[in-house]
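Chemist: sequence? don't have it. structure:
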């Protein structure tokens, strides 16, 4: 183990709850609730919030209100409000909605790419070339997200080389930031460090991020392991919302409250108010009619009532 002093002094947390967290909910969530959630997260101090997805409502009905949500949120100067876009049509909608960043996506697993979007990894990244060029012309940030970076529900193991190959492709498209995502939550600390150290050879470490799911209870350990090798951007979801619709049995993203509680204990600055995030997590969980998945969030909320 590296000494704690070697860990980053400051970490950027990208809050993905409003998009990645809510996209698979069966019941339609009113735009009012989504707007309030984003506004609460803005007030809590996040510098980057994934707030929308401009995909076909036929595929992701929950995101049909994205344009309305983006029009109504109370934006704070300096905060990046991101939107996922699958193609030029989605990109144009994101521009109209005044998104600060567009997110494109690919998989590190050929099997996942074929099952998910019926094309090879190379073809899937190539499809984003127009979006990438348009983003640059509009002066927008471009983020690339790589799913199944540590394992795939169809092919099993995914090699660090496969992840590095997709990182190279996304780098060549001009991505400003690249997410290394554990879609099915199978990564463990040693494996995570090996992948992160491999992809750092292709892309600046300070612009790589870790996106970990907690399916096997490894997400916090994987975040810590990533910090040990220099990663300082992580994705998390308020109340532990979300999962992956294409990965059977995959539980949600790591909860933001749990990540913040750990960062606080390590003395790492995030610029985010944990209490305000706990409130946001309890708010959305009450609306969804179930308990938050966040252990730290639930413990802090229970202590307040005690």
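Modeler: That came through fine. What you see is a predicted model; the values in this text were computed from it and never measured. Residues are numbered from 1 along each chain as shown.
Chemist: CA only for contacts and neighbour counts going forward, please
Modeler: OK.
Chemist: what residues does stretch 291-303 touch?
Modeler: Here stretch 291-303 makes contact (Cα atoms under 8 Å, 6 or more residues apart in numbering) with 238-241, 255-258, 261, 278-279, 281-282, 285.
Chemist: Neighbour count added to those, as TSV?
Modeler: Formatted as TSV, the contacts of stretch 291-303 follow (neighbours: other Cα atoms under 10 Å):
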residue	neighbour count
238	32
239	32
240	27
241	29
255	32
256	29
257	29
258	25
261	15
278	24
279	20
281	31
282	21
285	18
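Chemist: Identify, from those residues, the entry nearest to residue 31.
Modeler: Nearest to residue 31 out of the contacts of stretch 291-303 is residue 285 (Cα to Cα; 15.6 Å).
Chemist: for that closest one, what are its contacts?
Modeler: Going by Cα under 8 Å, 6+ apart, the list of residues near residue 285 reads 239, 291-292.
Chemist: does it belong to a helix or a strand, and which?
Modeler: Using DSSP states H and E, residue 285 sits within helix 274-288.
Chemist: now the strands: where do they sit in the stretch 151-300 of the chain?
Modeler: Taking DSSP state E, counting those that start in this stretch, the strands of the stretch 151-300 of the chain run over residues 177-182, 208-212, 233-236.
Chemist: Output those strands in a markdown table, with distance to residue 16 and mean neighbour count appended to each entry.
Modeler: Converted to a markdown table, the strands of the stretch 151-300 of the chain look like this (distance: least, Cα to Cα, whole Å; neighbours: other Cα atoms under 10 Å):
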| stretch | distance to residue 16 | mean neighbour count |
| --- | --- | --- |
| strand 177-182 | 12 | 25 |
| strand 208-212 | 10 | 26 |
| strand 233-236 | 6 | 26 |
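Chemist: Residue 74 is nearest to which of those?
Modeler: Proximity to residue 74 (Cα to Cα) singles out strand 233-236 among those, at 21.3 Å.
Chemist: from the chain's centre, how far out does the closest one sit?
Modeler: Offset of strand 233-236 from its chain centre (Cα atoms, centre = their mean, to the nearest Å): 6 Å.
Chemist: try stretch 33-47
Modeler: 16 Å.
Chemist: what sits up against it?
Modeler: 12-15, 18, 49, 51, 69-70, 72-76, 78-80, 271-274, 276-277, 280, 283-284.
Chemist: about what we covered before: reformat the contacts of residue 285 as CSV; add distance to residue 137.
Modeler: Output for the contacts of residue 285, formatted as CSV (distance: Cα to Cα, whole Å):
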residue, distance to residue 137
239, 36
291, 44
292, 41
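Chemist: quick one: contacts for residue 124?
Modeler: Taking Cα under 8 Å, 6+ apart as the contact definition, residue 124 lies against 106, 113, 117.
Chemist: Pasting the second one now:
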């Protein structure tokens, strides 16, 4: 462990595997496996686990069992279990399920807003405003995602001022946190620093990097140096975005924790339990985890047994 100046003492890992990870799987995972997955993540020390989404099953059939999952979930004290909510109907379903925290998913570009939300860059707010207002009225916390913050496969690089404009509006509507999503993984550290600094204050920002070009950890490091203390990650590096063809896996939770442990940054997470969970999940998905740390530590454990 070697600490570096200018980094936070503690980082909150916002686990997105059960939602953003499993939504991209071709096979539908049994609800009992999802519930055990979430409980294993809680046992490993996670304090926030995004569990599922109330998106219409037609668009994300992998998460069609969201209500059933939440009903069987064994919620542990002190752990947040947010869900993604796209519209008022989704909010109603979330309220019926006893959810205490939701997230909305916006776009920083016109084309992706049209493709993902069937709305324009401006008109997407007509959908979010009543959802956020309704959630706040019922005492729910609301997080906001902004996708395509570094680049869009149809429009190219995303102007920083455009991202800030969308993000600031979501924060002004009452969202407590804004997650900046590198949906197709094209960001680089200098760009990540510039984007965080453009918001003026990092206090309500989180980052969500995809590792398409191998830049997720480098970008995370840049964001931490710029003052961000919440990082989205997915156990085993599973997932991506089913509506953006060039988007590959999320930053793996284990790869992130390995780096943070080496820097002496507290997370409260047990790396061995996370790796064991990823190995367990990989067996049920029928393919190995793409996480480098999972591969290395699981192979090391096997060699020690031999």
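Modeler: The structure has been received and is ready for your questions. Bear in mind that the values here come from a model prediction, so they are computed numbers and not experimental data.
Chemist: show me the contacts for the alignment partner in the first structure of residue 205 of the second structure.
Modeler: Superposed on the first structure with TM-score structural alignment, residue 205 of the second structure falls opposite residue 208. Listed by Cα under 8 Å, 6+ apart, the contact set of residue 208 of the first structure reads 177-180, 200, 231-233.
Chemist: now the helices for the stretch 1-150 of the second structure?
Modeler: Applying DSSP state H, counting those that start in this stretch to the stretch 1-150 of the second structure gives helices spanning 31-43, 66-72, 88-96, 110-117, 124-137.
Chemist: The third one: average distance to aligned residues in the first structure?
Modeler: When the first structure is superposed, helix 88-96 of the second structure averages 0.9 Å from its matched positions, counting by mean Cα distance after the TM-score superposition for the first structure.
Chemist: now that helix, how far from the chain's geometric center?
Modeler: With Cα atoms, centre = their mean, you get 20 Å for helix 88-96 of the second structure.
Chemist: how far apart are the helix holding residue 285 of the first structure and its match in the second structure?
Modeler: Compared with the second structure after fitting, helix 274-288 of the first structure has a mean deviation of 0.8 Å; criterion: mean Cα distance after the TM-score superposition for the first structure.
Chemist: Where in the second structure does that helix fall?
Modeler: Counting by TM-score structural alignment, helix 274-288 of the first structure falls onto residues 271-285 of the second structure.
Chemist: again with stretch 247-263 of the first structure
Modeler: Under the criterion TM-score structural alignment, stretch 247-263 of the first structure matches residues 244-260.
Chemist: Give me the buried positions along the matching stretch.
Modeler: Residues of stretch 244-260 of the second structure classed as buried: 244, 247-257, 260 (neighbour count, 16 or more other Cα atoms under 10 Å).
Chemist: same question, stretch 43-55 of the second structure
Modeler: Neighbour-count burial for stretch 43-55 of the second structure, counted by 16+ other Cα under 10 Å, picks out 44-55.
Chemist: ok, residue 283 of the second structure - how many residues close by?
Modeler: Neighbour count for residue 283 of the second structure, taken as other Cα atoms under 10 Å: 12.
Chemist: What's the separation between it and residue 236 of the second structure?
Modeler: Distance, residue 283 of the second structure to residue 236 of the second structure, by Cα to Cα, to the nearest Å: 12 Å.
Chemist: Check residue 50 of the second structure too.
Modeler: Residue 50 of the second structure is 15 Å from residue 236 of the second structure, by Cα to Cα.
Chemist: show me what contacts the equivalent of residue 128 of the first structure over in the second structure?
Modeler: When the second structure is aligned by TM-score structural alignment, residue 128 of the first structure is paired with residue 128. Applying Cα under 8 Å, 6+ apart, we find residue 128 of the second structure in contact with 86-87, 104.
Chemist: try residue 16 of the second structure
Modeler: Applying Cα under 8 Å, 6+ apart to residue 16 of the second structure gives the contacts 49-51, 232-235.
Chemist: State the distance from it to residue 48 of the second structure.
Modeler: Residue 16 of the second structure is 9 Å from residue 48 of the second structure, where distance means Cα to Cα.
Chemist: my read: residue 173 of the second structure touches residue 131, true?
Modeler: No - contact status for residue 173 of the second structure versus residue 131: not in contact, 10.2 Å apart, counting by Cα atoms under 8 Å.
Chemist: neighbour count winner among these two?
Modeler: It is residue 131, of residue 173 of the second structure and residue 131, that has more neighbours when counted by other Cα under 10 Å, with 24 against 16.
Chemist: quick check: angle from the helix holding residue 285 of the first structure to helix 31-44?
Modeler: Inter-element angle recorded for helix 274-288 of the first structure and helix 31-44: 170 degrees (by axes from the mean of the first three to the mean of the last three Cα atoms, to 10 degrees).
Chemist: State the number of residues packed around the aligned partner of residue 228 of the first structure in the second structure.
Modeler: By TM-score structural alignment, residue 228 of the first structure lines up with residue 225 in the second structure. Neighbours of residue 225 of the second structure under the rule other Cα under 10 Å: 16.
Chemist: check contacts around residue 225 of the second structure.
Modeler: 6-8.
Chemist: cool, residue 80 of the first structure as well?
Modeler: Counting by Cα under 8 Å, 6+ apart, residue 80 of the first structure touches 47-49, 99-101.
Chemist: could you redo the last one with a cut-off of 7 Å?
Modeler: The neighbours of residue 80 of the first structure, taking Cα atoms under 7 Å, 6 or more residues apart in numbering as the test, are 47-49, 100-101.
Chemist: Considering the residues you listed, which are maintained in the second structure?
Modeler: Checked against the second structure using both residues aligned by TM-score structural alignment, their matches' Cα atoms under 7 Å, the contacts of residue 80 of the first structure keep these contacts: 47-49.
Chemist: Let's have those residues in CSV, adding distance to residue 212 of the first structure.
Modeler: Shown next, in CSV, are these (distance: Cα to Cα, whole Å):
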residue, distance to residue 212 of the first structure
47, 19
48, 17
49, 16
